[in-house]
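1. my questions are about this predicted structure, shown below with the sequence.
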Amino acid sequence: MEYLLYYLVVFFVILFSIMFMSLLERKILGYIQMRKGPNFVGLLGMLQPISDAVKLFLKEEFLIGRGMNLMYFWVPFYMFSINLLIWFIYPFETDDLMFISEGFFIMCLLSLSVYYLMYMGWSSNSVYSILGAIRSMAQTISYEISLSLLFFFLFFFSSGSGFEEIEFYQFYFINFFFMWPLMGIWIILVCAELNRTPFDFAEGESELVSGFNVEYSGVKFSLIFMVEYSNMLFMSTLFIIYFLSNKLIFLYFILLWIFSMMLLSIRSMFPRFRYDLLMYLVWKEFMLYILGFFFLILIFEINIIYMN
């Protein structure tokens, strides 16, 4: 009963955070572009997310002609359930619920994003959807290899993949001082993971007519929309856990606010990359840089061991 109550609390906190994160982004973009943003529904537009949710959830559903309608309806719910499952690993302190280390569990769940991109494009029976899905899959596989190498490097440096091992090295901000060159790579890869500007190729509206999700609307589109903002909050939390300190709750929320604001502001600061430049950046720059940094730290630690 205690764990069920925790699940319900986490679920509603995530939903309300997603709702007001979308409002925050529209407000930030509005003021950067010298306009007000949402300002009519409720006080200062505070009820705009509720109005959008009601509009999307009350939209009429339709079937795809000659499409795989069962998979077409099921994949967004599968996508949303996988996203909620990622949140439930933190902040558990007991070991009876975790049958695998948190870091590898996160990597496994993040790697499933390729499948729902493929299924959404394939089941929609649309040329635009399948082309957007193929491009999104190629992008996802490319940056997730570099992201996985970065995860492995963090696990190696912390002598474990669990949050407890990571927190031990955070006590004196060791991760921050030794791995600050990788923090910039993490931020760029997170923008690609979240399909955020300037790496929003999976949903390039001006090129792909919204890409893999062009045939989705109503409840299904709202679930895809919610997953994006939920992942943004989770990756911000993961950045604080791995590189900064989460010992103090007050400091943790301040850092979470700063990193989330940075991810939201990047959208109005940079134009969209070319697709081939992203592939070049991931395969020929980031991967080699992470491997080089990994071997540099490995040689440094081996020398320390032999000196002792």
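-> Done, it's in.

2. could you use CA atoms for every contact and neighbour count after this?
-> OK.

3. spatially central residue for the protein, please.
-> For the chain, the residue sitting closest to the mean C-alpha position, by C-alpha atoms, centre = their mean, is residue 231 at 3.5 Å.

4. state the distance from that residue to residue 307.
-> Computed with C-alpha to C-alpha, to the nearest Å, the distance linking residue 231 and residue 307 is 44 Å.

5. what segments of the stretch 201-308 of the chain are helices?
-> For the stretch 201-308 of the chain, the helices identified by DSSP state H, counting those that start in this stretch occupy 205-208, 218-243, 249-266, 275-280, 287-307, in order along the chain.

6. the last one - contacts with which helices or strands?
-> The criterion is 3 or more C-alpha pairs under 8 Å, 6 or more residues apart in numbering; DSSP states H and E, and the helices and strands that helix 287-307 contacts are helix 127-158.

7. quick one: the helix it packs on to helix 218-243, angle?
-> 20 degrees (axes from the mean of the first three to the mean of the last three C-alpha atoms, to 10 degrees).

8. after helix 127-158 comes which helix or strand?
-> helix 163-170 (DSSP states H and E).

9. who does that next one touch, helix- and strand-wise?
-> Short answer (3+ C-alpha pairs under 8 Å, 6+ apart): helix 163-170 packs on helix 127-158, helix 218-243.

10. next up, a structure to set beside the first:
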Amino acid sequence: MSQYPRDYRGRFAPSPTGPLHFGSLVAAVGSYLQARHQQGQWLVRMEDLDRPRCVKGADSQILKTLERYGMVWDGEVMYQSQRDTAYNIALEQLEAMNACYPCACSRSEIAAIARPGSEGPIYPGTCRKGLAEGKKVNAIRTRLDDAVISFHDLLQGEITQYLFRDLGDFVIRRADSLFAYQLAVVVDDAEQGITEVVRGSDLLESTPRQIWLQQKLGYHTPTYLHLPIAVNAAGEKLSKQTFATAIDDQEPRPQLIKALNFLGQQVPGDAADSTLDDLWQWAIQHWSLAKLPATRQIPAADEQDSSILPPINN
């Protein structure tokens, strides 16, 4: 454990599906600096909920990369794959208050009758009044009714979502019996006492669903800060699926400087020439939310180009 007080608790929650790339480094650096600038704690959680997608040894590789980049976390690393008991308790709470229900619909059945939404077909509520005769449970879904969630994101501003209209009742336990991300992340943030969630803007649209679950389960709602994500020339988020290059573990300073510049924290020449420890000291001292680009995504250009600069805020 470090010397930092417990008032602020942030976290970095990578999925161990491969090594860290520049996009994940940006999220790690942003969440780390937001915590350390406030003399707060920074936790690491492995979101290995989706076991089939996880790569053996990727978690150790990620932790080693964080260490080599000078990012030291507080406490034990939490693994979602070890948390089924906690998720099941939360599910039972939701069942007891009639806030969820079993669903027998397959993806093809939903796609055939549902209208399109921002994240795929919007579930029309077919199983809300019970399963049709002969049907077997395929998943567990929330019962949203007319829920409207609004929140203020520290960078992206005011966000409002009409959950049932815009998304439909969403899955909290999947057809393969694995718990869904939306439920797991809410339970984990509550148990770890996370006061602020700093992550990429690709998860901005998930936040209202998580706030709805927090409200139903009686959890505290943290503040949120969704950073711009790095995208490739095709406008796709850097990820394993888009063949993002793994960051260099041997010489972290160039990629760290690139991440700081990406986040609007322009590194002066004297800091750029300093040691890794001194670079972190400068970054923690000078971290400024006002300098963050108020946008959801920024082209990463050449992933090896350390001179990338974000657009200037107007």
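-> Received it, and whenever you're ready, just let me know what you need. Since the structure is predicted, the reported quantities are computational estimates derived from the model, not experimental observations.

11. let me see the TM-score of these two.
-> The TM-score (TM-score structural alignment, normalised by the length of structure 1) is 0.28; 155 aligned residues with a C-alpha RMSD of 7.1 Å.

12. can you lay out the helices and strands packed on helix 163-170 of structure 1 as TSV showing distance to residue 287 of structure 1?
-> Output for these, formatted as TSV (distance: least, C-alpha to C-alpha, whole Å):
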stretch	distance to residue 287 of structure 1
helix 127-158	5
helix 218-243	19
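
13. for those helices, which one sits closest to residue 6 of structure 1?
-> helix 218-243 (17.2 Å; C-alpha to C-alpha).

14. check which helices and strands the closest one sits against.
-> Helices and strands in packing contact with helix 218-243 of structure 1 are listed as helix 2-32, helix 48-57, helix 69-87, helix 163-170, helix 174-193, helix 249-266; criterion 3+ C-alpha pairs under 8 Å, 6+ apart.

15. make a markdown table from those and add distance to residue 150 of structure 1 and mean neighbour count to it.
-> Formatted as a markdown table, these follow (distance: least, C-alpha to C-alpha, whole Å; neighbours: other C-alpha atoms under 10 Å):
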| stretch | distance to residue 150 of structure 1 | mean neighbour count |
| --- | --- | --- |
| helix 2-32 | 27 | 15 |
| helix 48-57 | 35 | 15 |
| helix 69-87 | 19 | 17 |
| helix 163-170 | 14 | 18 |
| helix 174-193 | 8 | 17 |
| helix 249-266 | 19 | 15 |
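
16. could I get the ones you listed as CSV with distance to residue 297 of structure 1?
-> As requested, these are arranged in CSV below (distance: least, C-alpha to C-alpha, whole Å):
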stretch, distance to residue 297 of structure 1
helix 2-32, 37
helix 48-57, 47
helix 69-87, 30
helix 163-170, 15
helix 174-193, 9
helix 249-266, 27
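
17. figure out which of the ones you listed is closest to residue 143 of structure 1.
-> Among those, if distance is taken as C-alpha to C-alpha, the winner is helix 174-193, at 6.5 Å.

18. okay, angle between that closest one and helix 249-266 too, please.
-> Angle, helix 174-193 of structure 1 to helix 249-266, by the same axes, to 10 degrees: 40 degrees.

19. report the angle between helix 174-193 of structure 1 and helix 287-307.
-> Using the same axes, to 10 degrees: helix 174-193 of structure 1 against helix 287-307 is 160 degrees.

20. what about helix 174-193 of structure 1, distance to the chain center?
-> When distances are taken as C-alpha atoms, centre = their mean, to the nearest Å, helix 174-193 of structure 1 is centred 14 Å away from the chain's centroid.

21. figure out which of the helices and strands packed on helix 218-243 of structure 1 is closest to residue 292 of structure 1.
-> With C-alpha to C-alpha, the closest approach to residue 292 of structure 1 among those belongs to helix 174-193: 11.4 Å.

22. who are the packing partners of that closest one?
-> Using 3+ C-alpha pairs under 8 Å, 6+ apart as the contact test, the elements touching helix 174-193 of structure 1 are helix 127-158, helix 218-243.

23. now that helix and helix 163-170, what's the angle there?
-> For the pair helix 174-193 of structure 1 and helix 163-170, the angle between their directions (the same axes, to 10 degrees) equals 120 degrees.

24. picking that back up, can you add distance to residue 83 of structure 1 and give the helices of the stretch 201-308 of structure 1 back as TSV?
-> Shown next, in TSV, are the helices of the stretch 201-308 of structure 1 (distance: least, C-alpha to C-alpha, whole Å):
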stretch	distance to residue 83 of structure 1
helix 205-208	24
helix 218-243	6
helix 249-266	18
helix 275-280	25
helix 287-307	26
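
25. closest one to residue 53 of structure 1 among these?
-> Closest to residue 53 of structure 1 of these is helix 218-243 (C-alpha to C-alpha; 7.5 Å).

26. pull the longest helix from structure 2.
-> helix 22-37 (DSSP state H).

27. quick one: the helices in the stretch 51-200 of structure 2, in order.
-> 58-68, 84-96, 107-113, 163-166, 181-191.

28. between these, which one is nearest to residue 278 of structure 2?
-> Closest approach to residue 278 of structure 2 among the helices of the stretch 51-200 of structure 2 (C-alpha to C-alpha): helix 58-68, 14.4 Å.

29. buried set for that closest one?
-> Residues of helix 58-68 of structure 2 classed as buried under the neighbour-count rule (16 or more other C-alpha atoms under 10 Å) are 58-59, 61-63, 65-66, 68.

30. could you do stretch 109-125 of structure 1 as well?
-> Within stretch 109-125 of structure 1, the residues that count as buried by 16+ other C-alpha under 10 Å are 110, 113-114, 116-125.
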